[in-house]
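1. okay, here's the prediction I keep looking at, along with the sequence it came from:
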Amino acid sequence: MPIWQAILLGFLEGLTEFLPVSSTGHLLLAGHFLGFESPAKTFEVQIQLGAILAVVVVYFGRLWQMLLALPSDPWVRRFVISLFVAFLPAAVFGALLHGFIKDVLFENPVLVCAMLIAGGFVLLAVDRWLAPTPRFADAMDIPPARALAIGFFQCLALMPGVSRSGATIVGGLLMGAERRAAAEFSFLLALPTMSGAFAYDLYVNWNKIEQTDVLPLGVGFVMAFLTAVVVVKLALAFIARHGFTPFAWWRIVVGSIGLAALTIYG
């Protein structure tokens, strides 16, 4: 794999992982048109670790304070429970459907484009019209029962092109979270969800990673980390000001261009 491709795909991963536009969809389409094919799509999954570490770095102070307060603060304990129950549905269904997702769904760029477009219209509708009056201004206020519902929304993202962050943000909005709170809950939920996906995929596909893959993986990892740090720092302020409509149109435009390119070039 040329290093420039690793840089490009790492940049795409970091840019899109925490935005509701589907990082996996962007990576699969880019790989398709570049003619890049990693064994069992390991590259696309493994460079997500860089994006995971970006959240750890940006939120380190808050995460450390939560860890220290966990034994004594019931508010923090409830939030940790909320994250755990939100993580469980995707963990269970992701493990059960791992082979089907990687071998069938990941190999269908038309499906990816369709999900990008459909998800764009859903995000547009929820952001503008369907979301109820917000009840939770802070991600840590979301109770476990509503967090579980958000977790089931996250399962929709097992289909490439849907977007993990997009599904959880839509779920958060429908469960009464304010825009910023829904996005921040999605960021923090990414830690157990993406770490679990990374670890499970590494366990299943360890024997498919060759020595020649190490350098591109490392380059993609670093690029994803650096880009995601910038995105996570800037995203909440942008969302608070502009909402999710720009990302909805981003999805629709990328999906439409992808379908046109697939029709013309195959």
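-> The structure has been received and is ready for your questions.
2. can we go C-alpha only for contacts and neighbour counts from here?
-> OK.
3. where along the stretch 151-266 of the chain do the strands fall?
-> Shown for the stretch 151-266 of the chain, no strands are assigned by DSSP state E, counting those that start in this stretch.
4. mind checking how far residue 233 is from residue 96?
-> Going from residue 233 to residue 96 by C-alpha to C-alpha, to the nearest Å gives 34 Å.
5. this is the other structure I want to compare:
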Amino acid sequence: MDLITLLKALILGMVEGLTEFAPVSSTGHMIIVDDMWLQSEQFLTKYVANTFKVVIQLGSILAVVIVFWNRFFELLGLRRRDASQVRAGGGLKLTHVIVGLLPAGVFGVLFEDYIDEHLFSTATVLIGLALGAFLMIAADRFAPKVPKIRSVDEITHKQALAVGFIQCLSLWPGFSRSGSTISGGVLLGMSHRAAADFTFIMAVPIMAGASLISLVKNWEYFTLDALPFFIVGFISAFVFALLSIRFFLKLIDRIKLVPFAIYRLVLAAVTYFIFF
């Protein structure tokens, strides 16, 4: 395997890491990059390419676990909550995460085949990028000026369920899981940071579960020829996701969602002119 191919793995991992948890749609970016670049590699069959995407997604998931390790320890009962969390509203519990995941999990199972067959294309991604951008602009425009919920520990089960239903929009490629859930949380009265924290924590179990199932199904494609490609992509996605998450969480309450919405609209316009 030559250095150019490994450089492609590094760049694809970077695209995944930088976009997976920012509200810009990593799926949309990967579909666009796939159409432009990934399929040009002769050694990558459709199945090896899909396995590679799962591997780099696992790199991004690991980054979230590192950033929120204390939260996951608390959710699993391996670390005690401090007094401030209890006073805030009892603290975020595992049941909040489960309730938030249920709607998208149910709809994802019901419509998985239809989504895979009809919605994974550049054209549908452009629609998702634009509609998701308008939702994010609306969230910043119509959200309460003073958030009722400043911390993820104040989220109720009812609010978690409502965010879960809004997350169903992300089943459309290009809409963005984090874009839809952060927008939904903000519209429900959460601060941007509280909505982002809940979004990232909620993403780990569903993404990890789906990724591990895909890995088991595609284990035969972990050949010696493809392994360096996978390893470089995984490390790249992990490093860039770690940097992206920390940077995003520091800024989200200040810059909010509109700058990301503008980026999405520009990306959609540029992609349209390239492909159509």
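-> Yep, it's here. Just so it is clear, the model here is predicted, and its values are computed rather than measured.
6. TM-score for this pair?
-> Superposed pair, TM-score by TM-score structural alignment, normalised by the length of structure 1: 0.89. Supporting alignment: 259 aligned residues with a C-alpha RMSD of 2.3 Å.
7. rewinding a little: neighbour-wise, which of residue 233 and residue 96 of structure 1 wins?
-> With neighbours defined as other C-alpha atoms under 10 Å, residue 233 of structure 1 and residue 96 compare such that residue 233 has more, 14 against 11.
8. the more buried one -> structure 2?
-> Here residue 233 of structure 1 is matched to residue 246 in structure 2, going by TM-score structural alignment.
9. grab the nearest non-local neighbour of that match.
-> Nearest in space to residue 246 of structure 2, with sequence neighbours left out and distances taken as C-alpha to C-alpha, 6 or more residues apart in numbering, is residue 67 at 7.6 Å.
10. which one in structure 1 is aligned with that neighbour?
-> By TM-score structural alignment, residue 67 of structure 2 lines up with residue 58 in structure 1.
11. what does residue 176 of structure 2 give?
-> Match for residue 176 of structure 2 (TM-score structural alignment): residue 163.
12. how about residue 148 of structure 2?
-> Using TM-score structural alignment, the equivalent of residue 148 of structure 2 in structure 1 is residue 135.
13. residue 177 is in contact with that match, correct?
-> Yes. If you go by C-alpha atoms under 8 Å, residue 135 of structure 1 and residue 177 touch, sitting 5.9 Å apart.
14. counting neighbours, go ahead and name the busier of those two.
-> residue 177 (27 against 13).
15. compute the distance between the closest residue to the more buried one other than its chain neighbours and residue 148 of structure 1, please.
-> Leaving aside its sequence neighbours, residue 177 of structure 1 sits nearest to residue 136 (C-alpha to C-alpha, 6+ apart; 4.6 Å). Distance of residue 136 of structure 1 to residue 148 of structure 1, given as C-alpha to C-alpha: 15 Å.
16. distance of the residue nearest the centre of structure 1 from residue 131 of structure 1?
-> By C-alpha atoms, centre = their mean, structure 1 has its centre lying nearest to residue 164, at 3.9 Å. Relative to residue 131 of structure 1, residue 164 of structure 1 is positioned 18 Å away (C-alpha to C-alpha).
17. the residue nearest to residue 177 of structure 1: neighbour count?
-> Neighbours of residue 136 of structure 1 (other C-alpha under 10 Å): 20.
18. please tell me how far residue 93 of structure 2 sits from residue 216 of structure 2.
-> Counting by C-alpha to C-alpha, the gap from residue 93 of structure 2 to residue 216 of structure 2 is 30 Å.
19. list the contacts of the match of residue 176 of structure 2.
-> 20-25, 157 (C-alpha atoms under 8 Å, 6 or more residues apart in numbering).
20. nearest spatial neighbour of the match of residue 148 of structure 2, skipping sequence neighbours?
-> Leaving aside its sequence neighbours, residue 135 of structure 1 sits nearest to residue 176 (C-alpha to C-alpha, 6+ apart; 5.1 Å).
21. with residue 200 of structure 1 instead?
-> That would be residue 95: by C-alpha to C-alpha, 6+ apart, it lies 7.8 Å from residue 200 of structure 1.
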